[in-house]
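S.K.: got a predicted model here, sequence first, then my questions.
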Amino acid sequence: MRRFPRRPRGLRRRAGAVRYRMRKRTAALRAAFTARFFLPLRARRGARLLYAAILDGQTVNLHARLPRGARLPERAEILLKRGRVRWRTDARVYEGPDGQLLMDAAVLLGTEVGGAPVTDGRWKLGLRLRDGRRTRSCALLLVEPPVPYEGPTKPMEQSAATGAKHRISRSFAGSARVVTRSARPSAEVLKIHIDHAGITVDFRLLGPGDELPWMEFIASGRTLETDVDEVAPDVIRAVVPLDQMPPRGKGVDQWDVVACFGNGDRLRVGRRLHDVRNPARVFAMKQLAITPEGLAPMIVQPRYTPAGNLRITCTPMPEAH
């Protein structure tokens, strides 16, 4: 079989940069076209969203101004739909200071938390107003897409309960949508405990599959394997003795923690379901001086890499040399 040569890495990077610029330019042109043509045409009959955000990774928070001339309804609902699937939840409509009607609503996403049964794809948001037997549907227009705020925290990118990703976008005609992507397989740290006997790591698995893994603690030239125990529903525990992790010579050993599965999958254990911008600083853990039986004293410190992966550093005590 004839094999074609692969493009050099530099060419692949340049091609990726060109595709990124083209996507960015297309998105800008599309947004300008939507703002100039569709939104003005639909503004008279649609409700304009003044605020739309998902801050905790699983709850859509909405605040909108209804079109002029709208009457206070007996009941209001937010309708979330995709294909033939429909989901309704109550909304609150009230009169604002200027006499115009406003709407507040919160939509919980995910059956695991008692919310909407969203699956992968785009889900359209709409407002339904009821007066007796009369029902009126009203589009929710997203004039300005949400902008991430500054500060030490940020909106959650994933649900802490399910690991699924949800974000707010808008259709070509300006209607608000929720875009959902299921959780990718990952291993999320819950708790770390260190004593003179060893290191205990509690974590949970997200994503498809229910097979228990085994753990590998990996440093330069060394690999320690250990079995795991399910100590509570969705809580898995791995323990590794510290007397198997002494640093070699005067160097520093950095141990990565990996969950391994029978099908060949390997997941780095870490902490990613959070809303802080600097996890290494916020989730910093104290170092501990340990003297394993029969070995020289050493300093042990768990920490998180910029990517959120768990890393355990073992350093010889200066006095030991």
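M.R.: That came through fine.
S.K.: contacts and neighbour counts: CA atoms only from here.
M.R.: Fine.
S.K.: what's the spacing between the spatially most central residue of the chain and R45?
M.R.: The centre of the chain sits closest to Q158, judged by C-alpha atoms, centre = their mean, with a distance of 2.0 Å. Relative to R45, Q158 is positioned 33 Å away (C-alpha to C-alpha, to the nearest Å).
S.K.: repeat for V179
M.R.: 24 Å.
S.K.: F261 too?
M.R.: Taken as C-alpha to C-alpha, the span from F261 to R45 is 54 Å.
S.K.: could you point out which element follows the biggest helix by length in the chain?
M.R.: If you go by DSSP state H, the chain has its longest helix at helix 9-33. Note on helix 9-33: by DSSP states H and E, the next helix or strand toward the C-terminus is helix 39-42.
S.K.: here's the one I want to compare it with:
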Amino acid sequence: MTSTPHPPLTARLQMLALNRLRSPVRAARAARRRAARMAEPLHRSVARLDGVTNRFRARSEHLSVLDGQTLNLAAVLPGHERAAGAHLEFTSGRERVAALARVVPGPDGRDRVEATVRLRLGRAAEEGSAADGGTDDRGGTAPGEVRLAPGRWDLRLVAVYPERTARVALALPDGAPPDAPPHDGEPPPRTSPAGPLPACPQTRARFGIVRAPSGAAAITVAAPQPTAEVDAVLLRPYRAQITGELLDLPDIHALTADVALRGGGAAHRVRPTLDPGSRGIAFTVDLPVAEMAAVAGGELRWELRFHTPTHGTLRAGRADTDLHRAGAVLRVPARTVRPESGPPALVRPYYTDSGTLCIALTPLPPGA
């Protein structure tokens, strides 16, 4: 017959075991507090250093990438010395690309530099990478063009004075908006301090203004990613189709597609019709409305997916949209579809805030 431990002894043993479990947690919390206290002076020093170095940088009045491909710059050079000329310099490692800029005298006696540069994806050594600029039909200055490889490029203004040449970094404009928060449980749209990043209409690359580790302005170049871009959702009385193009997908061998429930669950294989397209491989998919309606009695949400052996799964949608709330803007009217086999169904396509196409489908009673 075993004896029961005395209650006070049991309580002490429990407290001892609990303290042993809490000790690593307390030690970790204490270490984090000490690290935070040690980091505070460093953060203040970096902030002071950034404020000091900004005195020797060109102050950006405007710095943005418009329409996904045009860099617009207006900055004030430090000091009151008059520059004979200036150009904008892009530097990444040992690569260096230049674009002409205009020097305009400012009202405060400082020179103001303005530049409009067309950005292209490519190697800096390719022909035409230097942006010389030109004159447009209206007598204004046409934007030059530079080719930038993927990666981060530091931005500098090179000012030419009568007796010297000065390279100065660019300070980011004040009041840059923060990155957009996630929407609808999906990754946020690709953004920069200047706002959402639209894709370049020519190459689908993305150019964004960012803050370099030094605190100065830089530009990031992201190569286009394979995507299944939807052109249209066609809802007809007896069928539902999705048309679009597979972009930047070099290999379509072993490509498969299905319509799957969002979040996991049932999936129905579909056979897309593939043809050469204007920008990539055009696809047409007939949705299996009857099979989708047979899964459950209420509304279910589906998405069209393409599976590739080299680039994983591509979800059909509008990946290149630059809208913050794509779901509120890209609207497709709902319609009742009556397939040849099975009951009718209400098909309500919509886009999520990140641009993914969803098909909300609700089975209807026969004869509805």
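M.R.: Nice, I can see it. Values in this document were obtained by computation on a predicted structure and should not be read as measured data.
S.K.: so after superposing, what's the score?
M.R.: In this superposition the chains share a TM-score of 0.75, using TM-score structural alignment, normalised by the length of the first structure; 296 aligned residues with a C-alpha RMSD of 3.8 Å.
S.K.: one step back: of F261 and R45 of the first structure, which one has the most company?
M.R.: R45 (17 against 14; other C-alpha atoms under 10 Å).
S.K.: excluding chain neighbours, give the residue nearest to that one in space.
M.R.: In space, and not counting its chain neighbours, R45 of the first structure is closest to P67: 5.9 Å by C-alpha to C-alpha, 6 or more residues apart in numbering.
S.K.: how about the helices in the stretch 151-300 of the second structure?
M.R.: For the stretch 151-300 of the second structure, the helices defined by DSSP state H, counting those that start in this stretch cover 289-293.
S.K.: show me where it has its strands.
M.R.: 151-160, 165-171, 191-192, 195-196, 206-211, 217-222, 227-235, 240-247, 256-261, 267-270, 273-276, 281-286, 300-308 (DSSP state E, counting those that start in this stretch).
S.K.: what sits up against the third one?
M.R.: Under the contact criterion C-alpha atoms under 8 Å, 6 or more residues apart in numbering, strand 191-192 of the second structure has outside partners P178, D179, A180, L197, G208, I209, V210.
S.K.: of those residues, which is the nearest to L330 of the second structure?
M.R.: Nearest to L330 of the second structure among the contacts of strand 191-192 of the second structure is L197, at 17.7 Å by C-alpha to C-alpha.
S.K.: can you add distance to P343 of the second structure and give the strands of the stretch 151-300 of the second structure back as JSON lines?
M.R.: Listed next are the strands of the stretch 151-300 of the second structure as JSON lines, based on distance: least, C-alpha to C-alpha, whole Å:
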{"stretch": "strand 151-160", "distance to P343 of the second structure": "53"}
{"stretch": "strand 165-171", "distance to P343 of the second structure": "63"}
{"stretch": "strand 191-192", "distance to P343 of the second structure": "44"}
{"stretch": "strand 195-196", "distance to P343 of the second structure": "43"}
{"stretch": "strand 206-211", "distance to P343 of the second structure": "45"}
{"stretch": "strand 217-222", "distance to P343 of the second structure": "46"}
{"stretch": "strand 227-235", "distance to P343 of the second structure": "16"}
{"stretch": "strand 240-247", "distance to P343 of the second structure": "14"}
{"stretch": "strand 256-261", "distance to P343 of the second structure": "19"}
{"stretch": "strand 267-270", "distance to P343 of the second structure": "18"}
{"stretch": "strand 273-276", "distance to P343 of the second structure": "26"}
{"stretch": "strand 281-286", "distance to P343 of the second structure": "17"}
{"stretch": "strand 300-308", "distance to P343 of the second structure": "15"}
